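>>> Structural data only, the sequence is not supplied:
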């Protein structure tokens, strides 16, 4: 037996090859967003595969969010997800507009309420202190992608309440109208399921649909908390991206050379 035979890797299953070819075609733009993929029968003929094998490949691509199916119409290429980098403190419209997206907001409620315990704690206020609560749906290219719930101390909230909240980010209102210098924000990101109210606000999202939930507490340049938010993004339409650099701790021990005992 030759060395080359010893190290030869088995060929991947046929459905993996079909999936890889289709994925490459989707990511390269050969299959454009919203375009109709070839039928299962056509793919079976193209790859000399059974319909079961083709369906397995398509099921994996659907699980990855690259395609979706419409009953009686076929399989279509998904629209690419919009994304926001979290390496800088930016409002949603600020970040999306820079990528060429059109942003509008649908204001659901704007009111003054007693601060719930968790909100008061985040904003370093006494429980029950009056805060301004804002609920908005963010529309990306006319598609509702997130529900944003914001709490602000009353003094700042009253300024935000007078602004055009249909087109402007709260961050820009705080900077431009209230004269607040923003400093930093802390984020907590996890998964959630849409309840009935959130599903209704996001239109086509059904109750129980997967959401990306972001809790963000923004501080001014002096470090005081001024803006507490809970953001609920549609998992099928949006993602956060960030870059992580490797940092070696300065106090890490050096590797000592081995000493001979001979």
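Right, received. Where do you want to start? Worth saying up front: this structure is predicted, and the values here are computed from it rather than measured. Residues are numbered from 1 along each chain as shown.
>>> For the rest of this, base every contact and every neighbour count on C-alpha atoms.
OK.
>>> quick one, strands of the stretch 51-200 of the chain?
67-70, 74-77, 82-85, 103-114, 130-140, 143-153, 182-193 (DSSP state E, counting those that start in this stretch).
>>> Could you export those strands to TSV, including columns for mean neighbour count and distance to residue 169?
Output for these, formatted as TSV (neighbours: other C-alpha atoms under 10 Å; distance: least, C-alpha to C-alpha, whole Å):
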stretch	mean neighbour count	distance to residue 169
strand 67-70	17	32
strand 74-77	18	32
strand 82-85	16	15
strand 103-114	16	9
strand 130-140	22	10
strand 143-153	23	11
strand 182-193	14	13
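>>> and here's the other structure:
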């Protein structure tokens, strides 16, 4: 692994985050492997421990690493799941591409009115009726992705009532929309953000 130097004109913690994320994506730090210690990173990049801690805190919050007190830091098992940005890809396919067994739990379908964001994103009138599906995708039975999908009611056609009562029929979503609704997905607009699931058990 070639030594990488940080540029002092750019925030050091941001540079370190990018380098470490790149190493995780490239498999230099494989899933569930030991992650370099704070001391090792301080010595490698010649930066302060505070800078290293700041970068690692972000990586932990985003789910790239797991820190266990008294044990050490490890690369997250789910850190290799990634999506080619120029492809429309089902979430189950996305999880499979990372080498995991996908699963999905469709736990709610509800009817809402389109707000400003949906009006712009779906090119529909504000207040239009929307069916919103809430799903959780798992990787090797571990919760990995929580999805909220908004579909204009008119798209569902005759399947509308069935979707409300049995939202699980919408998986795989692209197949459902094409085969049951006659709508082929060619473009997808998504907002993605990292979060952490707090274990209350």
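It's in. All values derive from a computational prediction rather than experimental measurement.
>>> Post the TM-score for the overlay when you can.
The TM-score (TM-score structural alignment, normalised by the length of the second structure) is 0.57; 172 aligned residues with a C-alpha RMSD of 4.6 Å.
>>> Please convert the strands of the stretch 51-200 of the first structure to JSON lines, extending it with distance to residue 43 of the first structure.
Listed next are the strands of the stretch 51-200 of the first structure as JSON lines, based on distance: least, C-alpha to C-alpha, whole Å:
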{"stretch": "strand 67-70", "distance to residue 43 of the first structure": "15"}
{"stretch": "strand 74-77", "distance to residue 43 of the first structure": "12"}
{"stretch": "strand 82-85", "distance to residue 43 of the first structure": "29"}
{"stretch": "strand 103-114", "distance to residue 43 of the first structure": "38"}
{"stretch": "strand 130-140", "distance to residue 43 of the first structure": "34"}
{"stretch": "strand 143-153", "distance to residue 43 of the first structure": "32"}
{"stretch": "strand 182-193", "distance to residue 43 of the first structure": "35"}
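>>> Can you say which of those strands is nearest to residue 44 of the first structure?
strand 74-77 (14.3 Å; C-alpha to C-alpha).
>>> before we move on, back to that, tell me which of the strands of the stretch 51-200 of the first structure lies nearest to residue 38 of the first structure.
Of those, nearest to residue 38 of the first structure by C-alpha to C-alpha is strand 74-77, at 7.8 Å.
>>> what about that closest one, how far off from the second structure?
When the second structure is overlaid, strand 74-77 of the first structure sits 3.1 Å from its aligned residues on average, using mean C-alpha distance after the TM-score superposition for the first structure.
>>> same for that strand, what does it pack against?
Judged by 3 or more C-alpha pairs under 8 Å, 6 or more residues apart in numbering; DSSP states H and E, strand 74-77 of the first structure is in contact with strand 67-70.
>>> quick one: the helices in the second structure?
Along the second structure, counting by DSSP state H, helices occupy 12-25, 38-45, 49-61, 91-97, 116-121, 153-156, 160-165, 173-179.
>>> Nearest to residue 95 of the first structure, out of the strands of the stretch 51-200 of the first structure?
strand 82-85 (6.5 Å).
>>> mean shift between that closest one and the second structure?
Mean for strand 82-85 of the first structure is 0.7 Å (mean C-alpha distance after the TM-score superposition for the first structure).
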